[in-house]
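A.B. asks: Okay, predicted coordinates and the sequence, questions at the end:
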Amino acid sequence: MESAVVVAAPSGELEEAVRLGHAFAAGENRARTLQARPGNIATPSHLAGEARRIADEAGLEAEVLGPAELKAEGMEALLAVSRGSDEEPRLIVLRHRGAEPGEAPLVLVGKGLTFDAGGISIKPAKGMEKMKYDMSGGAAVMGAMWAVGRLGLPVNVVGLVPSSENLLSGSATKPGDVIGSRAGKSIEVINTDAEGRLILADALDYAARWSPAAIVDCATLTGAVVVALGHHRSAVLGSDEELIAELRDAGDAAAQPCWPLPMGPEYRKQLKSGVADLRNVGGRPAGTITAACFLSEFTGGTPWAHLDIAGTAYGSTKKPYLRNGPFGRPCRLLLEWVRARASS
């Protein structure tokens, strides 16, 4: 043995540090395990089953909305994305009741697109196998909720994962279709490969039922974010500068940094439609920003932030402690943010 590291601290502090470290690592590894499963296994119904298992292990409440419930809720956008697949969509709900019943919860929303072929606007064959990772946001939320429950954090938290497949068939949604949404807004579908924002739109609107203190969503949403920030930082955008600052601090503390991008009316104009309230894409310029602008239309005025993790959720790495493939990001960021809110 060439060297040894001795950690000395009062026993209570050391035990708490170990407890936190284990929860952060185990929560992220839960997310990575879900990410790694191929699309023929990790279907929406499979994710729903895993959510129930997580709830049992972590003392959470689990609810799963199937097609009938989604239709009753008016979630036409989520249902429209799933039309091309034989796999039925789900909306997964995980609840942690760590504070008084009247205390407004934090809501985490994660995109759970278990395989994304692009729909009628089909993706190129090269690299399509990586589209099993399009549920990375949902996996991160599920891992974070597991850790929140195991830590027993004194805060109310809701985790939402809208889940579907985006495939192509005779019943698939087509470019040019006009679809509805739970919020009552009509959407012109220009590109069926911009589907993540559609399933998130209904989930974000659904989140308003809890009158949350804040909503944070995370999604492998745009290729444009990789052009803007590469694979080192996630993008963060939103309606509340204080919330964005909190997420940046949490990202730095958890070694999962994020970087802010602007939003404004000049970008929202790109979503204008002649036949609906808005279109689902805003053209090539500022793709990450216009995607966030689209999501903001469904947040109901609640403090909200969006993490685009398309460049950071999976990939290759030279880090000795992390294998190539799924990274679990931004599970630790979300958990650190919830922990900071719980202690404030």
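C.D. replies: Done, it's in.
A.B. asks: switch to C-alpha atoms for all contacts and neighbour counts from now on
C.D. replies: OK.
A.B. asks: Where do the helices of the stretch 151-300 of the chain begin and end?
C.D. replies: Taking DSSP state H, counting those that start in this stretch, the helices of the stretch 151-300 of the chain run over residues 196-207, 224-229, 241-253, 265-268, 287-296.
A.B. asks: winner for burial among these?
C.D. replies: helix 196-207 (a mean of 26; mean count of other CA atoms under 10 Å).
A.B. asks: Just the residues contacting that one, thanks.
C.D. replies: 75-78, 81, 91, 107, 109-111, 113, 160-163, 181-183, 215, 219-221, 280, 291, 294-295, 298-300 (CA atoms under 8 Å, 6 or more residues apart in numbering).
A.B. asks: Which of these fall within strands?
C.D. replies: Those of the contacts of helix 196-207 mapping onto strands are 91, 107, 109, 110, 113, 160, 161, 162, 163, 215, 219, per DSSP state E.
A.B. asks: Can you tell me how far the closest residue to residue 248 other than its chain neighbours is from residue 305?
C.D. replies: Leaving aside its chain neighbours, residue 248 sits nearest to residue 258 (5.8 Å; criterion: CA to CA, 6 or more residues apart in numbering). Here residue 258 is placed at a distance of 12 Å from residue 305 (CA to CA, to the nearest Å).
A.B. asks: got another, please set it beside the one above:
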Amino acid sequence: MEFFVKSGNPEKQRSACIVVGVFEPRRLSHAAELLDETSDGYLSTLLRRGDIEGKVGQMLLLHHVPNVLSERVLLVGCGKERDLTETQYKQIIAKTIATLNDTGSLEAICFLSELHIKGRDSYWAVRQAVEATQDSLYSFDQFKTNKENTRRPLRKLTFNIPSRKELARAELALQHGLAVASGAKACKDLANMPPNICTPLYLAQQAQILDADFEKISTEIIDSEQMAELKMDSYLAVAKGSAHPAYMSLIHYKGGTNDQKPIVLVGKGLTFDSGGISLKPGAGMDEMKYDMGGAASVFGAMKALAQLNLPINVIGILAGAENMPAGNAYRPGDILTTMSGQTVEVLNTDAEGRLVLCDVLTYVERFQPECVVDIATLTGACIVALGHNISALMSPHKGLTHELLNASNQSGDKAWQLPMDDEFQKLLDSPFADMTNVGGRPAGSITAACFLSRFTKNYNWAHLDVAGTAWRSGINKGATGRPVSLLTQFLINRSENETTEANN
């Protein structure tokens, strides 16, 4: 679909469909009022008759409204004007797109981007509308023999902006929104892929495709033999029980100067997690293909970054492995020596993600990074704490924490900081090794982050636990594409800072 922005009055637009809002109780938005004046009160008459109340998500499609140039007018219920939330706005956009696709309109001009959401501007409204539109149109049907195709899908969507002065920012919102949406789609496609196809090798091959597609990206693949030479024995222990060997994929994006330190994004890439010897329950185990959601989000963010051509250096790492039970699999009671030299007593082989990540977090020291953010579907405890709407953020570094929370707020990709006080560290004490790989049931997400923190002393680091947000279960099962939007916003902000500093 093509997206555009413009600034104009609705009564002067000639289009297949004009989209305007109606508030509760039966009150026209400003754009709808202008259409009502042109049509000699046609819309207000319908409201008095009770054809639409204005409740969130209500739709009323009108044909050949008197004196209106457009073929159709779609009235969209937006609820109470003062109570319109960010979530409702995105829901309204998604339902509007579904309705437009059913009407057969090939193009539309949408005035919902003029709706007022507290604390948000036209940039936010346009960008969120683009992201919500693309998300609502997403489907993963690569393995369906009978694909459902819309007969006459919407092909062109124009968002109207109240003032011409805001058009430049709105154009930027389109650019950012399209890049994030493209990255989120890449993330979802990768995460939704079945585990018999999406193996650690497949992750590496996808990284190499990015290399081929973008001039500023180069990839480096570290195989199991190379990892053994690097003494990444903790990472390799997790992969021992699988027929699919581990691969660590490094995606180098070079958009900044040679002396600019890179930002490093590390994604947990367990392409399937059976739990190993500590086998998971059978119910819902199919969803453990999503245990590479962190790696998928890094892949998506790197694609968005390359499309935006940001002037920074970033390294994205896909830490690919598969955790399976086998005669040679690692066991509870094993003691592993990590790349850092620290030893770990394994109490549960289903706490494998941190054993992969800890070696990667040691490996990245060689890049002398500006900062490191790891993204992982790490703990079920995170879902207990924050549900499925908010990712957990943990970091000992206040500045980096503030940046990520700010990016979360700007993008609408929500994260919440959990504490990492020293008192939690003692829960990882082991009588036989430097630490255990689990700290018990209490504060499970926090002790997992505390474990990782022991391998990040030489740089600024933050951890995002996306176990509750990377995918959804149930009838609409599938990857969400999160936190690509948060990560991309973080990189946009970093690039703007770099540009500002370079110009000073």
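C.D. replies: Nice, thanks for sending it over. These figures come from a predicted structure and were not determined experimentally.
A.B. asks: so what corresponds to the residue nearest to residue 248 of the first structure in the second structure?
C.D. replies: By TM-score structural alignment, residue 258 of the first structure lines up with residue 415 in the second structure.
A.B. asks: Which among the contacts of helix 196-207 of the first structure count as buried?
C.D. replies: 75-78, 81, 91, 107, 109-111, 113, 160-163, 181-183, 215, 219-221, 280, 291, 294-295, 298-299 (16 or more other CA atoms under 10 Å).
A.B. asks: In contact with the aligned partner of residue 373 of the second structure in the first structure, which residues?
C.D. replies: Superposed on the first structure with TM-score structural alignment, residue 373 of the second structure falls opposite residue 216. By CA under 8 Å, 6+ apart, the contact set of residue 216 of the first structure is 107, 108, 109, 304, 305, 306, 307.
A.B. asks: Aligned to residue 285 of the second structure, what sits in the first structure?
C.D. replies: Looks like residue 285 of the second structure aligns to residue 128 there (TM-score structural alignment).
A.B. asks: quick one: contacts for the aligned residue in the second structure for residue 51 of the first structure?
C.D. replies: Alignment note (TM-score structural alignment): residue 51 of the first structure maps to residue 207 of the second structure. Applying CA under 8 Å, 6+ apart to residue 207 of the second structure gives the contacts 219, 249, 250, 251, 299.
A.B. asks: Residue 207 of the second structure sits in which helix or strand?
C.D. replies: helix 200-213 (DSSP states H and E).
A.B. asks: With the first structure overlaid, how far apart is that helix on average?
C.D. replies: Mean deviation of helix 200-213 of the second structure relative to the first structure after superposition (mean CA distance after the TM-score superposition for the first structure): 0.8 Å.
A.B. asks: ok, then the element right after that helix?
C.D. replies: strand 217-223.
A.B. asks: Show me what that following strand is packed against.
C.D. replies: helix 200-213, strand 247-254 (3 or more CA pairs under 8 Å, 6 or more residues apart in numbering; DSSP states H and E).
A.B. asks: Output these in CSV; the columns should cover distance to residue 344 of the second structure.
C.D. replies: What follows is these, written out as CSV (distance: least, CA to CA, whole Å):
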stretch, distance to residue 344 of the second structure
helix 200-213, 24
strand 247-254, 21
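A.B. asks: so which of those is the most packed in?
C.D. replies: Note that of those, strand 247-254 is the most buried (mean count of other CA under 10 Å), with a mean of 24.
A.B. asks: Show me what residue 336 of the first structure lines up with in the second structure.
C.D. replies: In the second structure, residue 336 of the first structure lands on residue 489 (TM-score structural alignment).
A.B. asks: what's near enough to touch its match?
C.D. replies: Per CA under 8 Å, 6+ apart, neighbours of residue 489 of the second structure: 407, 408, 410, 411.
A.B. asks: cutoff 6 Å now
C.D. replies: Contact analysis of residue 489 of the second structure by CA atoms under 6 Å, 6 or more residues apart in numbering lists residue 407.
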